[in-house]
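**Student:** Build me a structure from this.
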Amino acid sequence: MHTPLVTHDIHSQSASVKVLQLIDSLEAGGAERVAVQYANAMVETGSYLCATRAEGLLKASLHPQVGYLFLNKKSTLDLQAVLKLKRFVKGSGIQIIHAHSSSFFLATLVKLLYPKVHIIWHDHYGNSAYLNKRPKWILQICAPFFSYVFCVNRDLENWARTVLKVKSVSYLSNYAEQAIEVPITTLKGTAGKRIVCLANLRPQKDHITLVDAFKNLQTRFPDWTLHLVGKDFDDAYSKALKTYIEANTCQDRVYIYGSCTDVASILEQSTMGVLASKSEGLPLALLEYGLAGLATVCTQVGSCAEVVLDGVHGRVVPSQDAEALEQALALYMETPHLRDAHGIAFKSFVEKNYSKTAIIDKIKTIYNTLCMPNHAK
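**Tutor:** Model (predicted):
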């Protein structure tokens, strides 16, 4: 049985800006990992994290000095959960709720009950290629209560300004860091001939196009294998993917692992990275590929091409184009010297441009500005 609240000697921390990272779950997704990263990075000033609906693998990654609350929220308008969070925020002296993704609605309800708290909304929306179809009326109601908005790509930043009419908004890239972890997962296949895809099994990640491209390479490269790492929701998409793998007799070359906590260990066992998404923000997976020194093939969606410079760190191809994806993968499979050179360049680029220090300093500046006396929203 989980203990709902662990304070971990929070009162011994320095009296500075106290921030709560608010996230729906602690499953191993991109937004969830970002929330945990931020909570862990802010422990010296008073850091908290609240998982609203579900816990998950990432709970074990929380720093022991992060004040933790699990709400076990049952519905959108769970009054008991709202009141519990409000009491926690007020009692802990929390000044800012940094609400990730859809948790903005709960943060707004808390602010209505406790107006002195600031809300920062962090928009991780993955379908940024389809913003014209994005549900927006609830966001438009809540947006006036946001003190600041962070967006994971430029399209989302522009959408927040024009559609939500938010003035204080900026693009904020993700960052990758080398985690200290216990190796758990052993990848199947032959060392030096493994392609990894870090992506939860969701339609926008388009694993089926990836498998389509990979199956056409089996005759030319029979020793290569494809490794799909990410949460399996056991839904219609997951079933369709597994059926497609079986129908194309790829079971012995395409492996599904589900959620894994030992990402760095998995990447160390991999030869190159791939992401075949139809839509993206700024995928944390790409930064992790870079940090691991893996040449990478990705699609031209969201901010992917800003991270993977085509012909320098990897190859960038159109989305939903199995033939282009196949050709890009084949290039690296048959030219190891190019693959290695691009992997080395990618690692250097990520370390220089997507460092933890630069991103966290930017976030802290916003936190401190919001909490300055007489700050006007």
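**Student:** Going by C-alpha atoms from here, please, whenever you check contacts or count neighbours.
**Tutor:** Noted.
**Student:** So residue 102 sits against residue 31, correct?
**Tutor:** No - taking C-alpha atoms under 8 Å as the definition, residue 102 is not a contact partner of residue 31, at 10.4 Å.
**Student:** Name the residue in these two with the higher neighbour count.
**Tutor:** residue 31 (25 against 17; other C-alpha atoms under 10 Å).
**Student:** mind listing what the more buried one touches?
**Tutor:** Contacts here follow C-alpha atoms under 8 Å, 6 or more residues apart in numbering; on that basis residue 31 touches 23, 100, 101, 124.
**Student:** Quickly find the element holding it.
**Tutor:** helix 30-41 (DSSP states H and E).
**Student:** can you give me the offset of that helix from its chain's centre?
**Tutor:** Relative to its parent chain, helix 30-41 has a centroid offset of 8 Å by C-alpha atoms, centre = their mean, to the nearest Å.
**Student:** Next secondary structure after that helix?
**Tutor:** strand 47-54.
**Student:** Show me which residues of that following strand are buried.
**Tutor:** The neighbour-count check on strand 47-54 (16 or more other C-alpha atoms under 10 Å) flags 47, 48, 49, 50, 51, 52, 53 as buried.
**Student:** Also stretch 153-169?
**Tutor:** Applying 16+ other C-alpha under 10 Å to stretch 153-169 flags 153, 154, 155, 156, 157, 158, 159, 160, 164, 166, 169 as buried.
**Student:** Can you tell me, leaving aside adjacent residues, what's nearest to the fifth one?
**Tutor:** So the one you mean is residue 157. residue 151 (5.4 Å; C-alpha to C-alpha, 6 or more residues apart in numbering).
**Student:** Verify the stated contact: that neighbour with residue 124.
**Tutor:** Yes - counting by C-alpha under 8 Å, residue 151 does reach residue 124; the two are 6.5 Å apart.
**Student:** Let's compare: structure for the following, please.
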Amino acid sequence: MILSKEIRVVQLIDSLEPGGAERMAVNLANELVNSVAFSGLVTTRLEGQLKNAIVADVNYLFLKRSRVVDFAALFRLRRYVRKNKITIIHAHGSSFFFAVLLKMLLPSLHVFWHDHFGNRSSNANSFFLLRFCSFFFKGVFTVNESLKIWAEQKLFCSQVKFIPNFSVSDPSPVGKTFLKGEPHKKIVFLANLHQPKNHILALKAFLESEIASKGWTLHLVGKDKEDAYSKELKIFIQEHAMQSHIYIYGSCDDISFVLQQAKIGILVSSYEAFPLSLLEYGLAGLTVICSDVGYCSAIIQNDFSGRLIPPNDEMALKEAFIAISNQPEKNQIMAKNLNTFVQSTFTPEAVMPKICFSYQKSI
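**Tutor:** Sure, this is the predicted structure:
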């Protein structure tokens, strides 16, 4: 077996704006620093707040790609790969296309594709392009079992492996985002403001639960594109005079500090793959309410490590809000159970050997 110290690998991602795939690309690059000969991270199209989370020993490059097929950016990446003697490109999400273009220029390069998209099986966008590109994949990583089955059935790659996400906590975060409201009564919703996160469902259920009258507040933390989705949320807050109970913060780069201020974490998406926010909630010791989509039920066991509700069910979410406002002791027990499970299961120590093994097999 080739030692992992001989592996030279780059994580390829289109953006460093906060998101699950982007955070995992950064996490992997950071964790690989002490395990392989070279760990790099390349973002093709856009930088963002997650750039600040990249550790100093990760070799970083921004390609400034401005179009789908950008030959200047492609040749910059080829020079980078040659200079640093890269053998493996680990492409996340939609960056698979750029990785395959690079492989056409450097046939000896091994491309691994990491699928983070929760609605892959019912989304036809880019399917034919992805299927064609899969001829060039050395391996496929998926973040849940249903995506693994889909890849095995639809793609031309025989090496498909389920790799769970993991999260890394910051024991002493530097904070600048302070949540408004009463201590011990803050509910945080960590997700960018777009579909399928279903923020309007959370707002409606929170209003109907009437727990705001008991001092509870709801805090939306995630990128705000100032678009129609965002406008709908803000109009709802204004029309129901909830400005002192529901707050929108936009993107924050001090997430650990934000979560330390909260008591409850929610995620009520219409669909998901493997939401990293659930792991972050667990590490922060929050009680969790989440919809039963994607891999969520493998993380949250209903009434044991959180509250699992059907997707798009406003009444179930309303009842969950009421329950958490009335059962502080049970909340504490569920939060502790989730924290224990996350710390024992979804850690770098549990996940990284699986990835390094796949890399080693490819050389």
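**Student:** just to revisit the earlier point, per the alignment, the residue nearest to residue 157 of structure 1 corresponds to what in structure 2?
**Tutor:** For residue 151 of structure 1, the aligned residue in structure 2 is residue 142 (criterion: TM-score structural alignment).
**Student:** Which residues are in contact with its match?
**Tutor:** Contacts of residue 142 of structure 2 by C-alpha under 8 Å, 6+ apart are 114, 115, 116, 148, 160, 161, 162, 163, 164.
**Student:** If we use 10 Å, what do you get?
**Tutor:** 113-118, 148-151, 160-165, 273-274 (C-alpha atoms under 10 Å, 6 or more residues apart in numbering).
**Student:** ok, which stretches of the stretch 51-200 of structure 1 are strands?
**Tutor:** Taking DSSP state E, counting those that start in this stretch as the test, the strands found in the stretch 51-200 of structure 1 are 67-70, 96-100, 118-123, 148-151, 169-171, 194-198.
**Student:** nearest to residue 134 of structure 1, of these?
**Tutor:** strand 118-123 (12.5 Å; C-alpha to C-alpha).
**Student:** tell me, that closest one lands on which residues of structure 2?
**Tutor:** Under TM-score structural alignment, the match for strand 118-123 of structure 1 is residues 110-115.
**Student:** try stretch 269-286 of structure 1
**Tutor:** The aligned range for stretch 269-286 of structure 1 is 261-278, by TM-score structural alignment.
**Student:** And the strands in the stretch 251-377 of structure 1, which stretches?
**Tutor:** 254-258, 272-275, 296-299, 314-317.
**Student:** got JSON lines for the ones you listed, with mean neighbour count and distance to residue 27 of structure 1 too?
**Tutor:** Output for these, formatted as JSON lines (neighbours: other C-alpha atoms under 10 Å; distance: least, C-alpha to C-alpha, whole Å):
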{"stretch": "strand 254-258", "mean neighbour count": "17", "distance to residue 27 of structure 1": "11"}
{"stretch": "strand 272-275", "mean neighbour count": "28", "distance to residue 27 of structure 1": "20"}
{"stretch": "strand 296-299", "mean neighbour count": "27", "distance to residue 27 of structure 1": "24"}
{"stretch": "strand 314-317", "mean neighbour count": "25", "distance to residue 27 of structure 1": "28"}
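**Student:** Kindly reformat those strands as CSV containing distance to residue 265 of structure 1.
**Tutor:** Putting these into CSV (distance: least, C-alpha to C-alpha, whole Å) gives the following:
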stretch, distance to residue 265 of structure 1
strand 254-258, 14
strand 272-275, 14
strand 296-299, 17
strand 314-317, 21
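**Student:** looking at those, which is closest to residue 225 of structure 1?
**Tutor:** Using C-alpha to C-alpha, the strands of the stretch 251-377 of structure 1 put strand 254-258 closest to residue 225 of structure 1, at 5.9 Å.
**Student:** which residues sit against that closest one?
**Tutor:** 28, 185-189, 194-201, 211, 214-215, 224-233, 242, 245-246.
**Student:** now with 6 Å?
**Tutor:** With contacts defined as C-alpha atoms under 6 Å, 6 or more residues apart in numbering, strand 254-258 of structure 1 is touched by 225, 226, 227, 228, 229, 230, 231, 232.
**Student:** Mind reading off the mean deviation between that strand and structure 2?
**Tutor:** Here the mean offset of strand 254-258 of structure 1 against structure 2 after fitting is 0.8 Å, by mean C-alpha distance after the TM-score superposition for structure 1.
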